[in-house]
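Colleague: sequence and computational prediction follow.
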Amino acid sequence: MAAGRVFTSSTFIRTLAFLLGINLVVAESPYQFFTWNITLGTISPMGVPQKAILINGDYPGPNINTTTNNNIVINVFNNLDDPFLFSWHGFQQRKNSWQDGMSGTNCPIMPGTNFTYKFQAKDQIGSYYYFPSLGMQKASGGFGGIRINSRMYIPVPYDQPEDDYTVLIGELYTQLYKALESRLDKGRGIGNPVGVHINGQTGKESTELFVMKPSKTYRYRICNIGIKVTLNFRIQGHNMLLVEMDGSHVVQNSYDSLDVHVGQCFSVLVTADKKPGAYQMMASTRFTKYDRSATGLIRYEGTKTPPSPDLPKAPVGWMWSLNQFESFEWNLTASAARPNPQGSYHYGSINITRTIKLHNSVGKVDGKNRYAINGKSFKESAVPLKLVEYYGIVDQYFKYDTIPDEPKTNDKSIVIEPIVIKAVYRDFVEIIFENPEKSVQSYHLDGYSFFAVGMGFGRWSEASRKGYNLVDAVSRHTIQVYPNSWSAIMLTFDNAGMWNLRSEVWERSYLGQQIYVSVISPARSLRDEYNMPESELLCGPFAKLPKPEPYT
């Protein structure tokens, strides 16, 4: 073989076919096409009409039901009076931050225009969701579930369920996103939610959400698509067998309730093995001084028996929740999106090249609330940071690494500016989230899954590593941080692009508790990152400029 030439398995197959005289046609992965119209409409989950963001007239929006490696094409028509973007929560978008749908990566879809998202469910399985990412639009709807099924020849560690149900839980605000943004811009908070919903229903009316056949087993994909609080989920009289979270198969344990923190998704198996009748699902707030809850009806097929009025209660205290986290383990013997054991990647034996500590804080700037990470509060750039970087004019808009890897926690000042950490491609890093406040925080990193290796009380120190799970910590994309506590994750920065790391508590993210991570491949090759799509929206000073030379 010639020196320096890459000889892939597909090259081998094509070459062998040529030598054997076989006319080989290699099929591309299937495409799925969607057309979504985004409008404002009226819903009444609390019994009072209110405005919400609808997709094709629906709240929540349609589910995306796809399979590993399928190509997704979604033509989005923005019929709102405001700019709009979708982001795909948990979708790793390998080599393709152009489709991430955050304000730091994409120009918005302007009112009366459309844009087509094109991406692939590359090497992923599991439960995810999509949502509107601009401003506080997420509080007003526009969200829906995403399920990525395993390919037919990839075994999963449980029998095929009778059916597969998506359960989206979150808070309800009666004020439209514009009013919430106005409150935050004036230095006020958004207040407490008026209620909680399950798939847009609160349970004020006994709406039947799901039907189960007696003795059959069903998969429920539960995602907290809310903006503020942890929700505890449970099903009256039934245990839940946890099988997957945030895209990873887990060791199967049974739970009578699950704390689902903001941005997290769990898959459970539920067997209809109780007395035929109706049963209530419940989602209720955790770690708050107020109580909000919602119910949704599950009915056994062929029966009209009403549910029992005796509803299960939520657990008390955050130590219960921490103990539940420590019970989660990665399933090391199950295949993931590819036919190899998930545990073949021994993350615990890789040397850490960089430790980044991120310390959240809140303070006043010009008399208004701002939230910060390591003393810096994120300020939106006039144009997407990804475009600025791609066109090579970073110095005109931001500076890299303006926050230290080791925060000065005794300095309470807050500086507002764009925040971009520059990461070395393929470095294996440790990120510590420190939360000195009294509320539970939740953090998400676009473009990646990470190993949630540990949590603890107080400040993190190097001695904290002795308690890390370096064997079977679950690979996931969102992690909670309990009050006056820390959480630790590990990951390899191997997905080139510009990626958003943010608080999932949306008013905190809106007021600055987010950063971007720039991961640049030194090779500047299509092997590592896709070129800017021909259809990419350009705005500001880039609107009339030619696109840079593509990678090769």
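Modeller: Yep, that arrived. Numbers count the residues shown, from 1 in each chain.
Colleague: from here on, contacts and neighbour counts on C-alpha atoms
Modeller: Fine.
Colleague: and stretch 252-268, how far from the chain's centre?
Modeller: Offset of stretch 252-268 from its chain centre (C-alpha atoms, centre = their mean, to the nearest Å): 15 Å.
Colleague: please spell out which residues along that stretch are buried.
Modeller: Within stretch 252-268, the residues that count as buried by 16 or more other C-alpha atoms under 10 Å are 252, 257-268.
Colleague: elements contacting the helix or strand containing R147?
Modeller: Element membership for R147 (DSSP states H and E) is strand 144-149. Applying 3 or more C-alpha pairs under 8 Å, 6 or more residues apart in numbering; DSSP states H and E, we find strand 144-149 packed against strand 64-67, strand 126-132, strand 163-172.
Colleague: strands of the stretch 1-150 of the chain, residue ranges please.
Modeller: Here the stretch 1-150 of the chain has its strands, by DSSP state E, counting those that start in this stretch, at 31-43, 50-55, 64-67, 71-78, 86-89, 114-120, 126-132, 144-149.
Colleague: mind listing what E504 touches?
Modeller: Listed by C-alpha atoms under 8 Å, 6 or more residues apart in numbering, the contact partners of E504 are 227-228, 262-263, 441-444.
Colleague: give me that answer again for 7 Å
Modeller: Contact analysis of E504 by C-alpha atoms under 7 Å, 6 or more residues apart in numbering lists 227, 262-263, 442-444.
Colleague: the buried residues of stretch 252-268: which two are farthest apart?
Modeller: Pairwise distances across the buried residues of stretch 252-268 (C-alpha to C-alpha) peak at 22.3 Å, for the pair Q252 and V262.
Colleague: before we move on, the earlier item: what about the helices and strands packed on strand 144-149, which gets the closest to L242?
Modeller: That would be, of the helices and strands packed on strand 144-149 and by C-alpha to C-alpha, strand 126-132, which comes in at 12.5 Å.
Colleague: what's that closest one in contact with?
Modeller: Looking at what lies outside strand 126-132 - C-alpha under 7 Å, 6+ apart - the contacts are 84-90, 138, 142-149, 221, 244, 246-248, 265.
Colleague: before we move on, what about stretch 432-442?
Modeller: With C-alpha under 7 Å, 6+ apart as the criterion, stretch 432-442 contacts 261-262, 356-360, 459, 478-489, 503-505.
Colleague: try this one next to it:
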Amino acid sequence: MKAGVGVEVFYEVYRLWVDFKIKMVTIGGKRLKLTIWDTAYWTNLVPRVVIDEYSCKGMVWSLLDQLLAGQERFGTLTSSYYRGAHGIILVYDVTRRETFTSLSEVWAKEVELYSTNHECIKILVGNKLDRDSERAVTREEGMALAEEHKCAFLECSAKTRENVHQCFKDLILKILEVPTLLEKGSAVGKKQILQQKQICKESKSNALFTVFAIMANGIDIFMDWNVSFSKSSSPFLTANQRVITINGMFPGPLINATTDDVIHVNVFNFLDEPLLFTWNGIQQRLNSWQDGVSGTNCPILPTANWTYVFLIKDQIGTFFYFPSIKFLKAAGGYGPIRINNNMNVVDVPFLKPEAEFDLLIGDWYAADYRYMRNMLEHNESAYDVLPATILMNGKAPCLDSLVYESFTVEKGKTYMFRISNVGSTLSLNFQIENHTMLLVETEGSYTNQITLNSLDIHVGQSYSVLVTADQNEADFYMVARPKFVDTSIIGLGVLHYSSSTTRASRSRVVGHEPDVFQPGFSIHQAISIRWNLTAGAARPVPQGSFNVTNVTLSQTFILQSSRAEVNSLQRFVVNNISYQTPYTPLKLADHLANGTSVYKLDSFPIQSVNAEAADGISVVTGNYRGWLEIVFENTYDIDSWHLDGYSFFVVGYGNGNWTPSSREDYNIIDPIVRSTIQVYPAGWTAVYVYLDNPGMWNLRSQNLMKWYMGEELYIRVYDADPNPAKEQPPPDNLLRCGIFK
């Protein structure tokens, strides 16, 4: 902008399904209000924005940095915000050709389809001009695309601010040149704001402009996995036991990603039976085709390969992956997933640790997985077989083995431990001798920060804790003890101080603390883990801005898990129905034949127990964009449940049977949000879920025996709109099997 032209700026920030900002500007003596809609999230918090020699002090946002959009998660909402827009900014990354292609093939067409102001001003912007040496899209290509879609064109750098403000200045001046736009627009923008039940402060603006920005973002991570059996990797060196390794590793390689990265995993199956991987806790926004369970994917056959491609959308935290079919998880094949914050986007609610350690703990059977699988299918006594040991990162306890897990720390420094229970059956209590743990995160949610001496981690759950090395130089045990079962097995590793000459003492591993048989400690701890309402997670808005204090429930499922005889075989059942896996994936049948000949929708009883135990292909409707309440009732031993594609708001625990009056004791203020929850013996757990992610989603017990023997169902969340921004079409490498082979 020209020197001497005053620019007055203030911001009002609202948390919507899409974000927007209101910016007041004065150009050429006219005071204007810009309503800027953003379909993704904001990035790059900067200490100040300098506009025409005026400095807006305090923590404010660089305009273009806020406007990272075009992300699929919000595609379900964007069409309404195109309508009435005066200006549209389409942004691509000049260093990533796929973002340019996406604008050309998807977003530019959506603009033409949904924009009702045919005179609206469009600008095509190539970002990251500061990285010209890495350019993948030439300036000439950008100009050609702009000409094709009748857009203005410029290139900018959000990092150096070059041309950022010029972009908005050009847009505003061009809008002012079209009087008919101003006649249409003000009411449209205001109506959209009011529809979201947000109240804008009154202003003396001459006009209300609606500006819509579109951009693709993130990096691509490519991995090749050779999946094979190994006997040398078995924790029992003398056992004839096969272990699944990935590239010769057990556990498998770390997936270390940042919010909005795209993961490509090319899986080569060198096993002698079919294989799928699932990504525990990764929500696969709008894309259940990549979920990797029997209801969504055909298996990768022996000697074949298949590539998973999925976006880590709007998530942070600690997760893990594992093989999902044929009881293969009992043979290993699992590994850690980290999703890091983009620290230029969101402030992390704790100081950066010195280092991060991935710790996968879990029970392990002495028998080969095929032997265990065969016992389950033919002999009910398999249910009573307990695991033989507890592993830490695939290693046996240090009292029993020369090869054990150990982490080296320096006195006075703080470390993050990302801990997941990847086992088959047992809930575990984890502690580090003489050290406390500060709980900070669980499965993508920042928690209230509480100090713990020990932490109960149920099958399928993940946590992040901070541990400060504040003891004298020595070695200390890391201990994982089973809960709710009578067994003496234990997992044992070592926290080693870098200057230590004192080994951990066997005599210090004594007793069971807390009491392994009483659920009181565990329930009290579970209730004390709350959502950190003020911290941002993947987005620079407080987690608590999206809450359950005033929701209207559209559905309630009451699911009772138990054990029953079905066709002369002991099975696990939900409402007396044991899930029977069809040869054709449900999602494939949905796509090619609307489910015909594979399953019958909504035949499963969602609020009652079937009169007689039976097999069934359990698929139920979840109301798209509705609030679902699920009550898990447990008549058997400790259990844990997981829903792919979503996270639970964990609103309540209780003993005995749930009743509608139990809602009076729900925590709807700051319930923890996570993807796997525990259900205590003879008790219930209640959760809320907002069904905004269309697809076919697996709801299952994380106990491997129970899952394999029928304790699961699928929730079909359907949106009839074929727009690929709402739900992804099948991938180009779609596998076919079953009746569609």
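Modeller: That came through, no problem. The structure presented is a predicted model; accordingly, all values stated were derived computationally and were not measured.
Colleague: any chance of TSV for the buried residues of stretch 252-268 of structure 1, columns secondary structure and distance to F328 of structure 1?
Modeller: Listed next are those as TSV, based on DSSP: H, G, I helix; E, B strand; the rest coil; distance: C-alpha to C-alpha, whole Å:
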residue	secondary structure	distance to F328 of structure 1
Q252	strand	9
S257	coil	14
L258	strand	11
D259	strand	12
V260	strand	13
H261	coil	14
V262	coil	17
G263	coil	17
Q264	coil	13
C265	strand	13
F266	strand	11
S267	strand	13
V268	strand	13
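Colleague: let's have the residues you listed in JSON lines, adding distance to G21 of structure 1.
Modeller: Listed next are those as JSON lines, based on distance: C-alpha to C-alpha, whole Å:
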{"residue": "Q252", "distance to G21 of structure 1": "49"}
{"residue": "S257", "distance to G21 of structure 1": "60"}
{"residue": "L258", "distance to G21 of structure 1": "58"}
{"residue": "D259", "distance to G21 of structure 1": "59"}
{"residue": "V260", "distance to G21 of structure 1": "56"}
{"residue": "H261", "distance to G21 of structure 1": "57"}
{"residue": "V262", "distance to G21 of structure 1": "56"}
{"residue": "G263", "distance to G21 of structure 1": "52"}
{"residue": "Q264", "distance to G21 of structure 1": "51"}
{"residue": "C265", "distance to G21 of structure 1": "49"}
{"residue": "F266", "distance to G21 of structure 1": "49"}
{"residue": "S267", "distance to G21 of structure 1": "47"}
{"residue": "V268", "distance to G21 of structure 1": "49"}
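Colleague: all helices of structure 2, in order?
Modeller: In structure 2, the helices defined using DSSP state H lie at 63-66, 75-82, 97-102, 108-114, 139-148, 164-176, 179-195, 369-378, 520-528, 586-593, 704-708.
Colleague: in structure 1, what range does the last one match?
Modeller: Helix 704-708 of structure 2 falls opposite residues 506-510 of structure 1 when the two are matched by TM-score structural alignment.
Colleague: cool, and the longest one?
Modeller: Counting by TM-score structural alignment, helix 179-195 of structure 2 lines up with no residues of structure 1.
Colleague: quick one: that helix to helix 75-82, angle?
Modeller: Calculated by axes from the mean of the first three to the mean of the last three C-alpha atoms, to 10 degrees, helix 179-195 of structure 2 forms an angle of 140 degrees with helix 75-82.
Colleague: from the chain's centre, how far out does helix 179-195 of structure 2 sit?
Modeller: On C-alpha atoms, centre = their mean, the centre of helix 179-195 of structure 2 falls 36 Å from that of its chain.
Colleague: got it, and the fifth one?
Modeller: Centroid separation between helix 139-148 of structure 2 and its chain, computed with C-alpha atoms, centre = their mean, is 36 Å.
Colleague: surely V270 of structure 1 and S215 touch.
Modeller: No. Counting by C-alpha atoms under 7 Å, V270 of structure 1 stays clear of S215, with 10.0 Å between them.
Colleague: which of these two has more residues huddled nearby?
Modeller: Higher neighbour count among V270 of structure 1 and S215: V270, with 21 against 13, using other C-alpha atoms under 10 Å.
Colleague: residues contacting the residue mapped onto the more buried one from structure 2?
Modeller: Correspondence of V270 of structure 1 to structure 2, assessed by TM-score structural alignment: V467. Applying C-alpha under 7 Å, 6+ apart, we find V467 of structure 2 in contact with 414-416, 436-438.
Colleague: what does stretch 661-681 of structure 2 rub up against?
Modeller: Taking C-alpha under 7 Å, 6+ apart as the rule, stretch 661-681 of structure 2 contacts 281, 442-445, 458, 460-461, 529-531, 533, 548-549, 632, 634-643, 646-652, 685.
Colleague: now, those residues that are in strands?
Modeller: 442, 445, 632, 634, 639-643, 648-652, 685 (DSSP state E).
Colleague: for the residues you listed, work out which two are farthest apart.
Modeller: So, those by C-alpha to C-alpha: farthest apart are S445 and N634, at 25.7 Å.
Colleague: more neighbours: which of the two?
Modeller: S445 (28 against 25).
Colleague: what lines up with that one in structure 1?
Modeller: Match for S445 of structure 2 (TM-score structural alignment): S248.
Colleague: pull the number of nearby residues for the nearest residue to its match once chain neighbours are set aside.
Modeller: Leaving aside its sequence neighbours, S248 of structure 1 sits nearest to S475 (C-alpha to C-alpha, 6 or more residues apart in numbering; 6.2 Å). Residues within reach of S475 of structure 1, counting by other C-alpha under 10 Å, total 24.
Colleague: do the same with P108 of structure 1
Modeller: P108 of structure 1 - counted by other C-alpha under 10 Å - has 24 other residues nearby.
Colleague: which residue in structure 2 lines up with it?
Modeller: Aligned partner of P108 of structure 1 by TM-score structural alignment: P299.
Colleague: I'd say that match and L275 touch.
Modeller: Yes. Using C-alpha under 7 Å, P299 of structure 2 makes contact with L275 at a distance of 5.4 Å.
Colleague: quick check, nearest of the ones in strands among the contacts of stretch 661-681 of structure 2 to V125 of structure 2?
Modeller: For those, the nearest to V125 of structure 2 is S445 (34.0 Å; C-alpha to C-alpha).
Colleague: any idea how far the closest one lies from L439 of structure 2?
Modeller: Distance, S445 of structure 2 to L439 of structure 2, by C-alpha to C-alpha, to the nearest Å: 11 Å.
Colleague: what does P724 of structure 2 give?
Modeller: Distance from P724 of structure 2 to L439 of structure 2, by C-alpha to C-alpha: 39 Å.
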